[in-house]
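> Just need the structure, nothing else, for what follows:
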Amino acid sequence: MPKTYSRWYHPYDSNDKYTRRVAYFCMEYAIHQSLKIYSGGLGFLAGSHMRSAFDLRQNVVGIGMLWKYGYYDQERNEDQSMRPHFTQKYYNFLQDSGITVRVVVNNHPVLVKAMVLKPEVFGTAPIYFLTTDVPENDHLARTITNRLYDPEPNARIAQSIVLGIGGAKVVEALGGAEVYHMNEGHALPLAFHLYQEYGQKEEVRRRMVFTTHTPEKAGNEEHDIQMLHNMSFFNGITLEEARDLTGTTGHMFNHTLVALRLSKVSNGVSQLHGEVARDMWYGNEGVCEIKSITNAQNVPFWMDKQLWDAQERDKDMTMQQRKEEMKRKLFDVVADQTGKIFKPDVLTIVWARRFAAYKRADLLVRDMERFLRLVNKSDMPVQVIWAGKPYPFDHNAVNTFNKLVYISQKQDNVAVLTGYELGLSWKLKHGADVWLNTPRRPREASGTSGMSAAMNGAVNFSVQDGWLPEFARHGENSFVLPIVDTALPDELQDEEDYNNMMRILEQQVIPTYYRDRERWLRIVKQSMRDVIPAFSSDRMAHQYYEMMYNYQVRS
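Next comes the predicted model:
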């Protein structure tokens, strides 16, 4: 492999602490509202990581995919229910890197072109986005990079080949990397490319690190190993050699397990998730060490500077005035989408994230009569906003979204917003008084949205899952639900969490907001002070160098 790095472009000299060359592979990045190539938390995390890599002058480049139709555009039918729409995207701020590489998919050659997002555009490390939509490819090959998380298994496998092997070849064209970081297992074919390059499993492990993001089965992909072999997933090595290299004995190939076997070190994305991941995977032979590096968000991008300055000076009146201004900007969106005028002096609860089943978007309406009493109490009214993108082919998730839409249509102070992307997410976190988080514990690996909400004066009200146990102190900087017995059936867990949530809302959260403003502001300020810098992505990006990229495998 060439040892010249003249094309490894950064507009700065690397900080001496971060000189090791790192290639960061991720299927999605949330960088800017105009760049629609992400679905949710994984992309938000990757975007903040690339911003902090730039801020800290780290020697990192990102490798991603240029999705022709993005994830999807969330639109509405005539009855206001959700309609996914796929629209071709164009980006004049991406430049042709001059790099085109060749991969093999299903025994057919496919050309992969790299478009570069230069650091000066949005303040990130350079990111190279891969596309197969080039004239030299046949029609089927050109569709590989059409849609993020394509529902067709063969398309998903082809996308992994493009990201992993195509991305590795782009990195080599840039001069090579010392560390290859897989942010989730989507880029796993990278490992087989490195194996072909270096010929030894230990040489692969010396170069590769891995971040696992979810304890959910759907997030830890499995495929039939023969199908993967037929699709050229293993980059030309025989099926027997692939089995031997990965330790796969049955017919099903687990991507996360193999990534853990072929990396020198890995990490979960919160302290709790690290524990859960170790319990999940340490019983398997050959798994690398699983550390914990808690996810975080980029402070300069997410935080309102005026609100932060006011809390630093303990200017309570200024804080309240600024928060009302931030709420009004969010309520302009509510009015535009729903025709409802929300009031800035009313407690506003926001639930906004992916509509995955375990996140329980509809927990708040489990008992409709009680919910209606809660939001319509005349002396202490409440406004509720939901937002989020269900996976468009998950009919149960779409039905949950639509159920909330229909409920909201009958209530003046309840809204469901579409278009949960960076721009709307920013306004929701700025405008929320309470950031509600209701996953079934311990199935939320991190849940970073609450971090950026706290940066903007929103009080977290949450199940003690993901990052929250490292942050939350009930009644001091947040409100948290008691931990329920996870051995209980889901229905009983839901019932217990619901009753605890409503009790705390009715008896603590709402009365504090209306009847003890001094205490409410103390909680808000403590929350803002505790979230920074502990949950700043600068801390996270630094830890990745210290704990992962510079890690030496013990003999």
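> CA only for contacts and neighbour counts going forward, please
Fine.
> Please name the residues that touch residue 155.
Residue 155 makes contacts with residue 144, as judged by CA atoms under 8 Å, 6 or more residues apart in numbering.
> let me fix that: residue 265
Counting by CA under 8 Å, 6+ apart, the residues that residue 265 touches are 208, 209, 210, 288, 289, 290, 291, 548, 551, 553.
> which of these has the most neighbours?
residue 210 (28 neighbours; other CA atoms under 10 Å).
> Roughly how far does the closest residue to residue 214 other than its chain neighbours sit from residue 220?
Nearest residue to residue 214, sequence neighbours excluded (CA to CA, 6 or more residues apart in numbering): residue 445, at 5.4 Å. In this view, residue 445 and residue 220 are 13 Å apart by CA to CA, to the nearest Å.
> now do residue 469
In terms of CA to CA, residue 469 sits 24 Å off from residue 220.
> quick revisit: who has more neighbours, residue 445 and residue 220?
residue 445 (27 against 17).
> I'd assumed that one was in a strand, is it?
No: under DSSP: H, G, I helix; E, B strand; the rest coil, residue 445 sits outside any strand and is assigned coil.
> I'd say it and residue 469 touch.
No: checked against CA atoms under 8 Å, the pair residue 445 and residue 469 is beyond contact range at 11.7 Å.
> any residues in contact with both of these two?
The contact lists of residue 445 and residue 469 share residue 272, where a contact means CA under 8 Å, 6+ apart.
> okay, and the common contacts of residue 445 and residue 220?
residue 214.
> and residue 227, what element?
For residue 227, the element it lies in under DSSP states H and E is helix 225-230.
> Show me which parts of that helix are buried, residue by residue.
Going by neighbour count (16 or more other CA atoms under 10 Å), the buried part of helix 225-230 is 225, 227, 228, 229.
> Tell me the one among the residues you listed nearest to residue 185.
residue 228 (14.4 Å; CA to CA).
> follow-up on the earlier one: in TSV: the buried residues of helix 225-230, plus distance to residue 431.
Below are the buried residues of helix 225-230 laid out as TSV (distance: CA to CA, whole Å):
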residue	distance to residue 431
225	48
227	48
228	46
229	50
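> wait, which of these is closest to residue 331?
Nearest member of these to residue 331, counting by CA to CA, is residue 228, at 48.5 Å.
> Please list all residues in contact with that closest one.
Contacts of residue 228 by CA under 8 Å, 6+ apart are 157, 234.
> From residue 156, how far off is it?
Residue 228 is 11 Å from residue 156, by CA to CA.
> Contacts for stretch 238-245, please.
By CA under 8 Å, 6+ apart, the residues outside stretch 238-245 that reach it are 201, 226, 229, 234, 248, 249.
> Between these, which sits nearest residue 313?
Nearest to residue 313 among those: residue 201, at 56.0 Å, using CA to CA.
> and that closest one, how many neighbours?
Neighbours of residue 201 under the rule other CA under 10 Å: 18.
> Double-check residue 464 against residue 479; I have them as touching.
No: using CA under 8 Å, residue 464 is not in contact with residue 479; the gap is 9.7 Å.
> Now for residue 237: which residues touch it?
192, 196.
> Next, the structure of the following sequence, for comparison with the previous one:
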Amino acid sequence: MTEARVAYVSMEIAVASDVATYSGGLGVLAGDVIRAAADAGFPMAGVTLLYHEGYFRQHLDATGHQHEEPQSWRPEDTMERLAATATVTISGRAVTVGAWRYLVQGVDGHRVPVYFLDTDRDENDDASRALTRRLYGGDARYRLEQEALLGLGTVAILAALGEHRIETYHLNEGHAALLALGLLERTRDLERVRQHCVFTTHTPVAAGHDRFGTDLAGDVLGHDRMNALRAAGLLYDEQLHMTHLALRASRYANAVAMRHGEVARTMFPEYRIDAITNGVHAGQWTSAAFRDLFDRHLPAWRRNNFALRQAIGIPLREIASAHEAAKRELFARIEQAGGPRLDPAVFTIGCARRSTAYKRNDLILRDRARLTALAERYGGLQLVFAGKAHPHDHDGKAQIARIVDASRELYGTVEIAFVEGYDMNWGGALTSGVDLWLNTPRPPLEASGTSGMKAALNGVPSLSVVDGWWVEGAIEGVTGWSIDARTDGDDAWAAFELYHQLENTIVPLYYERPDAYTDVMRGAIAYNGAHFNAQRMLAEYAIDAYTGAPPAAVTEIATLKAG
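Down below sits the predicted model:
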């Protein structure tokens, strides 16, 4: 474990399925960055908050209504509690911050630490102890206090831990923006702060960018800090706008896909915002059957993900056999969890992501009669859904209830399973075990998306609206199929295009020309799996963003990027 030069700071980092410190895509992506750094021997440390009750544990009642309960877990089972502490002032209280360390080990044994900040300590009052209780819980004050803890606490705890060689702080989303304030308090020089910060934005929707009124911000941060922010030009329209703060205080900023970069530059035209398209960690998200297959044919693939390009030469029968093993494993897990018994011979579509209105997870159920006719024509159709709705997202909860209702209505013709408690383990099983990965967001609201990238590593092609990463990954009939991007806000047209692709191309190909379908599966691995991976993503960050990283490490990763 080398001394870190880059601190990757994120409100959530998913290091393992049973470490309940993530809600979904943002945290899983952060975890993949850390895993890629461990593989490359890159001098990085992750910093996030510890959530003793996690995000929430999901349970559906008979009507499909989602219920939430604490997701209790024991940090001492997986990580080490460190002796060092620091103190930060939040809402006028002196808050003692401790840290736990989790070590992520790479393919060659290099380890990258992730520091989990914890305020649930005897020295703190109840309000302070609660700051590391639950992810994305509470009101605006609670959220701002957590973001203050993440930003200010990171600067303080890294100093207390002796991480003195940090040259670059990577702010992953606006939640971490107050780290710049912590640095400003030490340097009193915004330009010096800017030289140490880079920023990634993940949100293409204006309402998704955190902003707080100056009265609340003054209460939480204190008036001296607000005056410092104002004097440095870090307030926006007399608001604490976290994205503007991060952009203003960073030397480099990026969106997470080419299309998202275009959207972000429209939203924030006064800043330069580049694009580094997300990627997923190949070793983490490849199923056991495909890991064995790649080990036989492409023995260097774990160290050099670009070798997956040569999967184009793997015999089709071996691709089909590996997929059949992953499919049977998924179906066994669904049945063991109390779901229906699914038939491995039947074409199966997967759709699993956060349940919220713009993602339109239930779009395929819009015309149930048409779906039934398709299933009857070809002898079967199965759908597997998963995803949590935020506890306050009533539209997202209604979406889940509609899926459960459809499972009853279509029983006997179209078999539908909804998997409760979507997490990293279920994510890996679902993206490897279905035959087609479905993604139907309203464009341009998908910043990137990564579940389809995980599916591609396992030879599962996508049927997706042309938005996010699919703008770059879609090769029609080679890596998957597309739904016309002019569907902005028009659910009826999007559903028409979806059904048209299923009826006229995808389902007939699967049942009538199975080798041709497997050829598309192989293309998804070779063209998308080889590119949309975390190793390539980290290489781009090292070259374009981490200018303070050691030259040897940059050279090593640049060599990997060149293949």
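> Mean distance of the next helix or strand after the helix holding residue 227 of the first structure to its aligned residues in the second structure, please.
Next along the chain after helix 225-230 of the first structure, taking DSSP H and E as the criterion, comes helix 239-246. If you overlay the two and look at helix 239-246 of the first structure, the average distance to its match in the second structure is 2.9 Å (mean CA distance after the TM-score superposition for the first structure).
> which of the residues in helix 239-246 of the first structure are buried?
Neighbour-count burial for helix 239-246 of the first structure flags 242, 245, 246 (criterion: 16+ other CA under 10 Å).
> closest to residue 270 of the first structure among those residues?
Of the buried residues of helix 239-246 of the first structure, the one sitting nearest to residue 270 of the first structure (CA to CA) turns out to be residue 246, at 26.6 Å.
> Against residue 43 of the second structure, how distant is residue 104 of the second structure?
For residue 104 of the second structure relative to residue 43 of the second structure (CA to CA), the value is 12 Å.
> any shared contact partners between those two?
Going by CA under 8 Å, 6+ apart, residues that sit against residue 104 of the second structure and also against residue 43 are residue 112.
> want to throw the contacts of residue 265 of the first structure into TSV with distance to residue 520 of the first structure and secondary structure?
Formatted as TSV, the contacts of residue 265 of the first structure follow (distance: CA to CA, whole Å; DSSP: H, G, I helix; E, B strand; the rest coil):
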residue	distance to residue 520 of the first structure	secondary structure
208	46	strand
209	43	strand
210	41	strand
288	45	coil
289	42	strand
290	39	strand
291	36	strand
548	40	helix
551	44	coil
553	48	coil
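> Format those as TSV; extra columns: distance to residue 167 of the first structure.
As requested, the contacts of residue 265 of the first structure are exported to TSV (distance: CA to CA, whole Å):
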residue	distance to residue 167 of the first structure
208	14
209	15
210	16
288	23
289	25
290	25
291	25
548	20
551	23
553	25
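> Of the buried residues of helix 225-230 of the first structure, which is the nearest to residue 42 of the first structure?
For the buried residues of helix 225-230 of the first structure, the nearest to residue 42 of the first structure is residue 228 (24.4 Å; CA to CA).
> so how far is residue 167 of the first structure from the closest one?
Taking CA to CA, one finds residue 228 of the first structure at 18 Å from residue 167 of the first structure.
> and what of residue 51 of the first structure?
According to CA to CA, residue 51 of the first structure and residue 167 of the first structure sit 20 Å apart.
> try residue 188 of the first structure
From residue 188 of the first structure to residue 167 of the first structure the distance is 11 Å (CA to CA).
> Same check on residue 88 of the first structure?
Taken as CA to CA, the span from residue 88 of the first structure to residue 167 of the first structure is 23 Å.
> More neighbours: which of these two?
residue 167 (31 against 11).
> Aligned to that one, what sits in the second structure?
Counting by TM-score structural alignment, residue 167 of the first structure corresponds to residue 154 in the second structure.
> my guess is that match contacts residue 179, does it?
Yes: the pair residue 154 of the second structure / residue 179 is scored as a contact, 6.9 Å apart, by CA under 8 Å.
> need the helices for the stretch 301-450 of the second structure, in chain order.
Here the stretch 301-450 of the second structure has its helices, by DSSP state H, counting those that start in this stretch, at 316-336, 368-378, 394-409, 424-433.
> Could you dump these into a markdown table with mean neighbour count and distance to residue 82 of the second structure added?
A markdown table is the format used below for those (neighbours: other CA atoms under 10 Å; distance: least, CA to CA, whole Å):
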| stretch | mean neighbour count | distance to residue 82 of the second structure |
| --- | --- | --- |
| helix 316-336 | 18 | 37 |
| helix 368-378 | 16 | 55 |
| helix 394-409 | 19 | 39 |
| helix 424-433 | 24 | 26 |
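> With distance to residue 83 of the second structure as new columns, can these be given to me in CSV?
Shown next, in CSV, are the helices of the stretch 301-450 of the second structure (distance: least, CA to CA, whole Å):
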stretch, distance to residue 83 of the second structure
helix 316-336, 41
helix 368-378, 59
helix 394-409, 42
helix 424-433, 30
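> so where's the longest strand in the second structure?
strand 93-105 (DSSP state E).
> Please identify the buried residues of that strand?
Those buried within strand 93-105 of the second structure under the rule 16+ other CA under 10 Å are 95, 96, 97, 98, 99, 100, 101, 102, 103, 104, 105.
> From residue 32 of the first structure, how far out is the aligned partner of the second one in the first structure?
Matched by TM-score structural alignment, residue 96 of the second structure corresponds to residue 111 in the first structure. Here the distance between residue 111 of the first structure and residue 32 of the first structure works out to 27 Å (CA to CA).
> what's the closest non-adjacent residue to residue 540 of the second structure?
Nearest one to residue 540 of the second structure, counting by CA to CA, 6+ apart, is residue 276 at 6.8 Å.
> Just tell me what the one you found corresponds to in the first structure.
Checking TM-score structural alignment: residue 276 of the second structure goes with residue 293.
> now swap in residue 545 of the second structure and tell me
Checking TM-score structural alignment: residue 545 of the second structure goes with residue 548.
> same deal with residue 443 of the second structure?
By TM-score structural alignment, residue 443 of the second structure lines up with residue 441.
> Near that match, how many other residues are there?
Residue 441 of the first structure has 18 nearby residues by other CA under 10 Å.
> show me what contacts it?
Contacts of residue 441 of the first structure by CA under 8 Å, 6+ apart are 463, 464, 465, 486.
> Neighbours of the last one, how many?
Other residues near residue 486 of the first structure number 12, with proximity taken as other CA under 10 Å.
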